[in-house]
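Asks: sequence and predicted structure below; questions after.
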Amino acid sequence: MVSPKNSEDNIAQPLIENNSFLPQYSSTEPTNVTNGSVLTPTGSINFNMSFVFSLLVSFGALLFASTVWYIASSVDYFFFIWHPTLMAMVLLMATQGSAVLQKAESRQEKDASLNFHKLMQSITFLSVIGGFYVTYTFKAEGNKEHFTSPHGKSGLITFLLILIQTIAGSTLVNFPGVVGGAAKARGMYKYHRISGYLVLFLVWLTALGGTQADWTKSQFDHLWVWLLAAGMVLVGTIGGINSNKLKVR
């Protein structure tokens, strides 16, 4: 099914066939695929840079999350350990959910990537609620004040923004009538993408703050590992950005 072209948004085809309520993209939209080449003794080898950037993001996020889970599995169990465990899941799923949309180029890739994005962000939504509940309950039981540290304050802000971002994205895709119809929902999609990068930045900033907590450092005091993981994600995310998808008119 092909919908009439929208000259205002340069949108022609639905992201998923037979559903006119989802964000739509033009089949002629400029892509962000860039090819690179490496000289070898037998000649040059071409490769897709968007795939390279995607690998950087995936490896960086997995390195960070798996290190947190390694720490959690190496200590004696106590209730609070679920907080970093779940928040590492938030970081991994949120990062992967954003990266998959970056590298999607063809119609089929966009169809699949949206479904994957929705799955990843749903896991993020549930995990951040669980992680927040754990830390709030743990401090309440110990009669400790809430949100007093920079990590706690940034965590609260990030928690709220993730909830807003997830609800907003779900509304635009599944219930466009809430914002005035499919056309208006498509027009707002760019704002959702931009705010998504902001939320992802705050997720990583908060996570890095958590790695410098006294308890975390007592278990794993290797700052270079955290910075390496964050650096890989930063380079991969910035390199994979398609500026055309961020244009706000």
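Replies: Great, that's in hand.
Asks: switch to C-alpha atoms for all contacts and neighbour counts from now on
Replies: OK.
Asks: gap between stretch 220-237 and the chain center?
Replies: Centroid separation between stretch 220-237 and its chain, computed with CA atoms, centre = their mean, to the nearest Å, is 16 Å.
Asks: and that stretch, which residues are buried?
Replies: Residues 220, 226, 229-234, 236-237 are the ones in stretch 220-237 that count as buried (16 or more other CA atoms under 10 Å).
Asks: stretch 151-168 now?
Replies: Those would be 151-152, 154-156, 158-159, 161-162, 165-166, 168, for stretch 151-168 by 16+ other CA under 10 Å.
Asks: dump those residues to TSV, plus distance to residue 39 and secondary structure.
Replies: Formatted as TSV, the buried residues of stretch 151-168 follow (distance: CA to CA, whole Å; DSSP: H, G, I helix; E, B strand; the rest coil):
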residue	distance to residue 39	secondary structure
151	46	helix
152	49	helix
154	46	helix
155	46	helix
156	49	helix
158	44	helix
159	46	helix
161	45	helix
162	44	helix
165	44	helix
166	44	helix
168	46	helix
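Asks: hmm, back to that, among the buried residues of stretch 220-237, which are in helices?
Replies: When those are checked against helices (DSSP state H), the matches are 226, 229-234, 236-237.
Asks: where along this structure do the strands fall?
Replies: 13-14, 24-25, 35-40, 43-48 (DSSP state E).
Asks: now the helices for this protein?
Replies: Under DSSP H, the chain gives helices at 49-74, 82-102, 107-141, 150-174, 182-211, 214-219, 223-240.
Asks: what's the most buried one of these?
Replies: Of the helices of the chain, the one with the most neighbours on average (mean count of other CA atoms under 10 Å) is helix 82-102, at a mean of 23.
Asks: for that helix, packing partners?
Replies: Helices and strands touching helix 82-102, by 3 or more CA pairs under 8 Å, 6 or more residues apart in numbering; DSSP states H and E, are helix 49-74, helix 107-141, helix 182-211, helix 223-240.
Asks: from residue 185, how far off is residue 127?
Replies: 27 Å (CA to CA, to the nearest Å).
Asks: and residue 71, what is it in contact with?
Replies: Counting by CA atoms under 8 Å, 6 or more residues apart in numbering, residue 71 touches 219-220.
Asks: got another one to weigh against that:
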Amino acid sequence: MAPSTALSQGSAPIQRKQVAEDKTQPSHDTSQQQEDEFSMAQLWNGTGFIAQTAVVTFSLSLSGRLLARPLVLFSWHPLSQISGLFLLVQSILALQPTHTAGQKRVGQAVHAYLNLASFAAFTAGFAAIYLNKERNGAEHFASLHGALGCALTLLLWGQYLVGFTMWATPALYGGAARARALWKWHRVGGYVNLLLLLTTFCTAADTGFVRNALKVESWVFYAPMALIAVGVLPRIHTYKLGFSKKA
């Protein structure tokens, strides 16, 4: 019995040491879980920092000018459109850096809900300018900015409807597999709409309200819109659009 007892006592320190090492070393599962986690910090990675800096600076500076004036019905048009632009950029960046299945799953949910919020903002902005023109007896969609804004609003409604139903109710498209096969066209449409949106914001620089009431120079619109494009477009994975094969 004595040798057996001595052996068990001698092995105890070894077992305790092994347990301590197991506690101090992160497990493979924990490391993998951390890699799969989605982080909003990813929205600032790479050239995303350029897009974020541009959209945040533009949104704050222009909103500040608008809020410094008395709020009227028309005020809700630019304020809502600025909010919609900010939310839309966030929704696009939320999906661009995803790599793992876990990141994609969370990223798709973030993308969907941010898009829903931007959809509400753009719709409110459209309603504000439409009602304002009705109240004042002004002609609708007479300027380039107005015509582009109307066309883009219709395109965005279609984009949101298709994208949300593909994500939430894929059965409408014949099942999840068929819905995923259409994702590339949804992505292409999203980037085209983004470029049209940035162009529409640039045309706002030539409106009488911006020039005469806000007294804002054109570059205040042109520069941020260009930087948003510079920040977003390089993050596109062309293989997800069907233009190349995954490396």
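Replies: Nice, thanks for sending it over. Everything quoted here is computed from the prediction, not taken from an experiment.
Asks: sorry, back to before: ok, which of the helices of the first structure comes nearest residue 37 of the first structure?
Replies: When these are compared by CA to CA, helix 49-74 sits nearest residue 37 of the first structure, at 9.4 Å.
Asks: now the closest one, how far from the centre of its chain.
Replies: 13 Å.
Asks: quick check: the residue opposite residue 158 of the second structure in the first structure once aligned vs residue 247 of the first structure, distance?
Replies: Under the alignment (TM-score structural alignment), residue 158 of the second structure pairs with residue 164 of the first structure. Counting by CA to CA, the gap from residue 164 of the first structure to residue 247 of the first structure is 22 Å.
Asks: ok, now which ones touch the aligned partner of residue 49 of the second structure in the first structure?
Replies: Aligned by TM-score structural alignment, residue 49 of the second structure pairs with residue 55 of the first structure. Residue 55 of the first structure sits next to residue 236 when contact means CA under 8 Å, 6+ apart.
Asks: ditto for residue 129 of the first structure
Replies: residue 159.
Asks: one more pass at 6 Å, please.
Replies: By CA atoms under 6 Å, 6 or more residues apart in numbering, residue 129 of the first structure lies in contact with nothing.
Asks: thinking again about what came up before, what about the match of residue 49 of the second structure, distance to residue 62 of the first structure?
Replies: Separation of residue 55 of the first structure from residue 62 of the first structure (CA to CA): 10 Å.
Asks: ok, now residue 39 of the first structure?
Replies: Distance from residue 39 of the first structure to residue 62 of the first structure, by CA to CA: 30 Å.
Asks: with residue 122 of the first structure instead?
Replies: Residue 122 of the first structure is 18 Å from residue 62 of the first structure, by CA to CA.
Asks: what's residue 98 of the second structure aligned with over in the first structure?
Replies: In the first structure, residue 98 of the second structure lines up with residue 104, judged by TM-score structural alignment.
Asks: which one is its match nearest to, not counting chain neighbours?
Replies: Sequence neighbours aside, residue 110 is the residue nearest to residue 104 of the first structure in space, at 5.3 Å (criterion: CA to CA, 6 or more residues apart in numbering).
Asks: ok, for the aligned residue in the first structure for residue 210 of the second structure, nearest residue in space, not its chain neighbours?
Replies: Counting by TM-score structural alignment, residue 210 of the second structure lines up with residue 216 in the first structure. Nearest non-adjacent residue to residue 216 of the first structure, counting by CA to CA, 6+ apart: residue 210, 7.3 Å away.
Asks: ok, now which ones touch the most centrally placed residue in the second structure?
Replies: Nearest to the mean C-alpha position of the second structure, by CA atoms, centre = their mean, lies residue 91 at 1.6 Å. By CA under 6 Å, 6+ apart, the contact set of residue 91 of the second structure is 111, 114.
Asks: in the second structure, what stretch matches stretch 226-238 of the first structure?
Replies: Aligned by TM-score structural alignment, stretch 226-238 of the first structure corresponds to residues 221-233 of the second structure.
Asks: ok so, going back, turn the ones in helices among the buried residues of stretch 220-237 of the first structure into CSV, including distance to residue 88 of the first structure.
Replies: Below are those laid out as CSV (distance: CA to CA, whole Å):
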residue, distance to residue 88 of the first structure
226, 12
229, 13
230, 13
231, 17
232, 16
233, 14
234, 17
236, 19
237, 18
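Asks: would you format the helices and strands packed on helix 82-102 of the first structure as JSON lines with distance to residue 176 of the first structure included?
Replies: Converted to JSON lines, these look like this (distance: least, CA to CA, whole Å):
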{"stretch": "helix 49-74", "distance to residue 176 of the first structure": "30"}
{"stretch": "helix 107-141", "distance to residue 176 of the first structure": "16"}
{"stretch": "helix 182-211", "distance to residue 176 of the first structure": "5"}
{"stretch": "helix 223-240", "distance to residue 176 of the first structure": "28"}
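Asks: no more questions from me, cheers.
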